[in-house]
Structures are given as structure tokens and as C-alpha cells.
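A.B. asks: give me a 3D structure for the following:
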Amino acid sequence: MAGFGDPHLGTVDAAGLKLGIVGSRWHADLVDHMVERAQAAAKACGVDDVIVARVAGSVELPIVAQALAKRCDAVVALGVVIRGETAHFDYVNDSVTAGLTRVALDEQTPVAHGVLTVESLGQAKDRAGLEDSIEDKGWQSTVAVLDAVLAIRDLGK
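C.D. replies: Predicted structure coming up:
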């Protein structure tokens, strides 16, 4: 976390949009909370139509995000990947990032990368939107992706 540069997006007027949320089941205690915060952000932005899907791990997020992108105006992908002692961390993060980016571009649907890629469980807790967290990636990712949909729509005017 850089600790600076946050655009401080509170909410946007996204009434009438349909949002897909996909979360991994790894680190379910954190991701469950992030999904709840994403749903709360969607509601605060006026989104009533939300589809939530869950997958085993972060590597599965892009394929389900793509299915949601075909049905929704925007998608939020949420997960937690904590560095271990092997290169697996790097492979998972590269795959997830490339996959989510490809989905967004191929489907022309904004996809938020709300996957926490951290060095420790403590860092994940700091970003998961818990009561004592310093960041709330479920909320922030949701508002950011809804903002992107609105920006794209504004370009069409």
C-alpha cells in the first residue's frame, strides 16, 4: 500500500446498473467480509441488481468474471493471495491480473481487481475493510468499477 494518492471515491450514482461480484473461498473470513462490503457499496451507489458468485481460489476468478461480464455492466473480483515460500504467489498473481484485464478488454466491461496480494495475513486484514482496517478494498473496488462504467457511458454522449 502506497499510503497516498487515494482518489477518495465515496459513492457514485449507479442506479439502474447491474453488478457482478465474484469472490474466492480461500481466506473466506476475509473475502466474505469483502463481498459484504462490495454489496454495501453497490447499494449505497443505488445498484439494486447484484449477482454474487463464489469460486475455490483466485485463479478461478477470471473465468467466472468473464461469465458475469456477459450479463452485467461491471464486475468486481475479490480474493486474498498471501506470499508463501514458493513462486506460487507470483504465478497466481500474474495469472489473475492478466486474466481480469483480458476479461475487461475482451468483454468491454469494467472489471475491478479487488484481489489482495500481500506479504502477510496482517496486511490482508489491514485492507479487507474490517472494523480496524486502514483500507476497504471491497467497497473501494466496487465504487471504482461503477465509476468506470459511468465514465464509459459519458464518452458515448
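
A.B. asks: hey, let's count contacts and neighbours off CA atoms from now on
C.D. replies: Will do.

A.B. asks: burial count for residue 88?
C.D. replies: Number of residues near residue 88 (other Cα atoms under 10 Å) recorded here: 13.

A.B. asks: same check on residue 107?
C.D. replies: 15.

A.B. asks: what's the spacing between the closest residue in space to it that isn't next to it in sequence and residue 84?
C.D. replies: In space, and not counting its chain neighbours, residue 107 is closest to residue 69: 6.5 Å by Cα to Cα, 6 or more residues apart in numbering. Plainly put, residue 69 is 31 Å away from residue 84 if you go by Cα to Cα, to the nearest Å.

A.B. asks: pick out the residue closest to the middle of the chain.
C.D. replies: Centroid check for the chain by Cα atoms, centre = their mean gives residue 114 as the closest residue, at 3.1 Å.

A.B. asks: that residue sits in which helix or strand?
C.D. replies: Secondary structure assignment for residue 114, by DSSP states H and E: strand 111-118.

A.B. asks: ok now that strand, how far from the chain's centre?
C.D. replies: 6 Å (Cα atoms, centre = their mean, to the nearest Å).

A.B. asks: so who does residue 14 touch?
C.D. replies: Going by Cα atoms under 8 Å, 6 or more residues apart in numbering, residue 14 touches 45-47, 146-147, 150.

A.B. asks: next up, for comparison:
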Amino acid sequence: MSGHGAPSIAFNSEEKAHTGSLRLAIVAASWHTEIMAGLVAGALRGASDAGIANPTLVRVPGSFELPVAVARLAAKFDAVVALGVVIRGGTPHFEYVCQAATMGLSEVSVRTGVPVGFGVLTCDTEEQGLARAGLPGSVEDKGHEAVTAALATAVTLAQLGV
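C.D. replies: Sure, this is the predicted structure:
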């Protein structure tokens, strides 16, 4: 399972005081509603765990649309999280969407300097997505992990003064 060896990130009280003041946006695709519901719930739980009461939640049609929405939001937020799921089918569509989402989100983060949490599941099967969605019975909670990673990066950059 891909979660093996993942770091455990918990904000201490000093960091939580800082994260609670950060502006966080969560951009979520709409395809695969059950998996997305788990990812969004995990992301909102991650925000709450970090002391952020009301993150902005924006929905877009699919994972391909995530980079443009994240790019627009990066100008107004301290961290942005992208959530989506792409499940392999019988055509090259999977590779094109995965590559576009990954490259687009990476480019936004590097260009803007705003941490972008990558919560896009790229799975061979729906079962793999369900296992990572943070639902009851899931072995991973990628929505929570994406928020925590973006906020931890924002805190680190702030501590460095950059």
C-alpha cells in the first residue's frame, strides 16, 4: 500500500496557532462521488485539526479542471488543496488527465510560491480509490494528508520568512 512510511504530521500548539490564521482553499472535483465525499470530509477534518474553522470549498467538474481553479485561488490564499480521482479505463484518457493535473498543479505551486496539497488519486480500480478516500474501512485518508501537507509547508515557509 502506498501509505507505508508516510510521515505523521501533527501540529504543536505554536504551529496550530499559526495554521489557524491561514487562509485555506480546497478545490474538489466532482467525478466519483463516493470517493470524493471521503476526500472532502478528510480535507475538512484536516483543516479543523489544524485550527481552521471555515476553509473555502470550491467544486469543479473533474480533475482536469483543478489546475485552473487552483491557479486563480492561489493569489488569495496561503495554501490550496486539490482533490480529485482518476480511474484507469480502456483508453489513454487516464494518462492525459493524470499528467495534465499533476503538471498543472505543480506548475501553479512553483510559479506562485503557494503550497498546493496534492490530493488527486490516480487509481487502476475504484476499490483502490475507496481504500485511500478516508471512508470507513479505508486504509488511508488522502484528503486529510493533502491538507496537512499543504499547511505544514505553509508553516515551514513562514518560519523561514519566505
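
A.B. asks: any idea what the TM-score comes out to?
C.D. replies: In this superposition the chains share a TM-score of 0.95, using TM-score structural alignment, normalised by the length of the first structure; 157 aligned residues with a Cα RMSD of 1.3 Å.

A.B. asks: quick one on the thing from earlier: which part of the second structure matches the strand holding residue 114 of the first structure?
C.D. replies: Using TM-score structural alignment, strand 111-118 of the first structure lines up with residues 116-123 of the second structure.

A.B. asks: what does stretch 65-83 of the first structure give?
C.D. replies: Mapped onto the second structure using TM-score structural alignment, stretch 65-83 of the first structure covers residues 70-88.

A.B. asks: return the set of buried residues in that stretch.
C.D. replies: 70-71, 73-74, 77-88 (16 or more other Cα atoms under 10 Å).

A.B. asks: now swap in stretch 89-96 of the second structure and tell me
C.D. replies: Residues residue 94 are the ones in stretch 89-96 of the second structure that count as buried (16+ other Cα under 10 Å).

A.B. asks: what residues does it touch?
C.D. replies: The contact list for stretch 89-96 of the second structure (Cα under 8 Å, 6+ apart) reads 86-88, 124.

A.B. asks: could you rerun that using 7 Å?
C.D. replies: The contact list for stretch 89-96 of the second structure (Cα atoms under 7 Å, 6 or more residues apart in numbering) reads 86-88.

A.B. asks: picking that back up, in terms of secondary structure, what does the next helix or strand after the strand holding residue 114 of the first structure contact?
C.D. replies: Per DSSP H and E, the first helix or strand lying C-terminal to strand 111-118 of the first structure is helix 121-127. Contact partners of helix 121-127 of the first structure among helices and strands, from 3 or more Cα pairs under 7 Å, 6 or more residues apart in numbering; DSSP states H and E: none.

A.B. asks: give me the mean distance between helix 121-127 of the first structure and the second structure.
C.D. replies: Taken against the second structure, helix 121-127 of the first structure registers an average deviation of 0.3 Å after superposition, with mean Cα distance after the TM-score superposition for the first structure.

A.B. asks: what's in contact with that helix?
C.D. replies: Residues from elsewhere that reach helix 121-127 of the first structure (Cα under 7 Å, 6+ apart): 82, 116, 118, 133-137.

A.B. asks: so which of these is the most crowded?
C.D. replies: Using other Cα under 10 Å as the neighbour test, the contacts of helix 121-127 of the first structure are led by residue 137, with 25 neighbours.

A.B. asks: what's the matching residue for that one over in the second structure?
C.D. replies: Using TM-score structural alignment, residue 137 of the first structure lines up with residue 142 in the second structure.

A.B. asks: surely its match is in contact with residue 122?
C.D. replies: No. With contact defined as Cα atoms under 7 Å, residue 142 of the second structure does not reach residue 122; the gap is 11.5 Å.

A.B. asks: now for those two: what residues contact both?
C.D. replies: Common contact partners of residue 142 of the second structure and residue 122 (Cα under 7 Å, 6+ apart): none.

A.B. asks: touching, residue 25 of the second structure and residue 55? I think so.
C.D. replies: Yes. In this structure, residue 25 of the second structure is within contact of residue 55 by Cα under 7 Å, at 5.6 Å.

A.B. asks: which stretches of the first structure form strands?
C.D. replies: Under the criterion DSSP state E, the first structure contains strands at 18-24, 49-55, 74-82, 111-118.
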